[in-house]
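Colleague: Sequence first, predicted coordinates after that:
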Amino acid sequence: MDTKRLQKKLAQFASERDWDQFHNPKNLAIALSVECSELLEEFQWLTDSQASSVMESPEQAERIREEMADIASYLLQLASKLGIDLEAALLKKIDTNAAKYPVDKFKGSAKKYNR
């Protein structure tokens, strides 16, 4: 994913509509949370089996794709506003988690690390 290209495209989209005035970090974080909740709603009350097969329904699959795209959009816009290189932040977090959760101690376990 070319995050910089997507951020430019999103910024242009917002600028053409004069929406940048609404896209401050607080509003973008709230919008991101709302979109995450809308994704969760697609899974609410499903069994584990039903949740694993949601993409088999074309209508539900499309709703999930749209919610995930909304989430990505707001996350990319928020990162841009805050000057965060999302790719670098994610790579650093993966390294941090690898140190927190060494394979030999956490393989097959969902327990949280001890500080």
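Modeller: Good, I have the coordinates.
Colleague: rest of the way, CA atoms for contacts and neighbours
Modeller: OK.
Colleague: Centre of the chain to the strand or helix carrying residue 93, how far?
Modeller: With elements taken from DSSP states H and E, the one containing residue 93 is helix 86-100. Taking C-alpha atoms, centre = their mean, to the nearest Å, one finds the center of helix 86-100 at 15 Å from the center of the full chain.
Colleague: Could you do stretch 25-45 as well?
Modeller: Distance of stretch 25-45 from its chain centroid, counting by C-alpha atoms, centre = their mean, is 9 Å.
Colleague: And that stretch, what's buried?
Modeller: Of all the residues in stretch 25-45, those buried under the rule 16 or more other C-alpha atoms under 10 Å are 25, 28-29, 31-32, 35-36, 38-39, 42-43.
Colleague: Next up, a structure to set beside the first:
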Amino acid sequence: MKKLQNEITDFLKEKDWLDQYQHQKELAAALSVEAAELLECFQWKSSAEALAENREEILEEVADVMIYALQIVESMGEDGTEVIRRKLAINRAR
């Protein structure tokens, strides 16, 4: 996953967005907006209907959420794989 985080960082550098948008608060807000856009894909539909009608849009919104989540992790100097593994360990212990 670190390779993917690096790829996202390289993209942000190419667009000159790295320093402007790498503040955790703004990234968390952007993640929330993208999650709301994902939810909107399902609004007033069953899961089956939403997937039949909006499959690609749903996948794009999921990707946006994941990108912002990985940006937050990267901005904190962490590896996404390890962060997820730590959380899984916590959840297993419950």
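Modeller: Okay, I see it. On a predicted model such as this, the values are computed, not experimentally measured, just so you know.
Colleague: Would you format the buried residues of stretch 25-45 of structure 1 as a markdown table with distance to residue 78 of structure 1 and secondary structure included?
Modeller: As requested, those are exported to a markdown table (distance: C-alpha to C-alpha, whole Å; DSSP: H, G, I helix; E, B strand; the rest coil):
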| residue | distance to residue 78 of structure 1 | secondary structure |
| --- | --- | --- |
| 25 | 6 | helix |
| 28 | 6 | helix |
| 29 | 7 | helix |
| 31 | 10 | helix |
| 32 | 9 | helix |
| 35 | 13 | helix |
| 36 | 14 | helix |
| 38 | 18 | helix |
| 39 | 19 | helix |
| 42 | 24 | helix |
| 43 | 25 | helix |
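Colleague: From the residues you listed, pick the one nearest residue 14 of structure 1.
Modeller: residue 28 (12.3 Å; C-alpha to C-alpha).
Colleague: next structured bit after the helix holding residue 93 of structure 1?
Modeller: According to DSSP H and E, the helix or strand after helix 86-100 of structure 1 is helix 103-106.
Colleague: That following helix maps to which residues in structure 2?
Modeller: Against structure 2, there is no aligned range for helix 103-106 of structure 1 (TM-score structural alignment).
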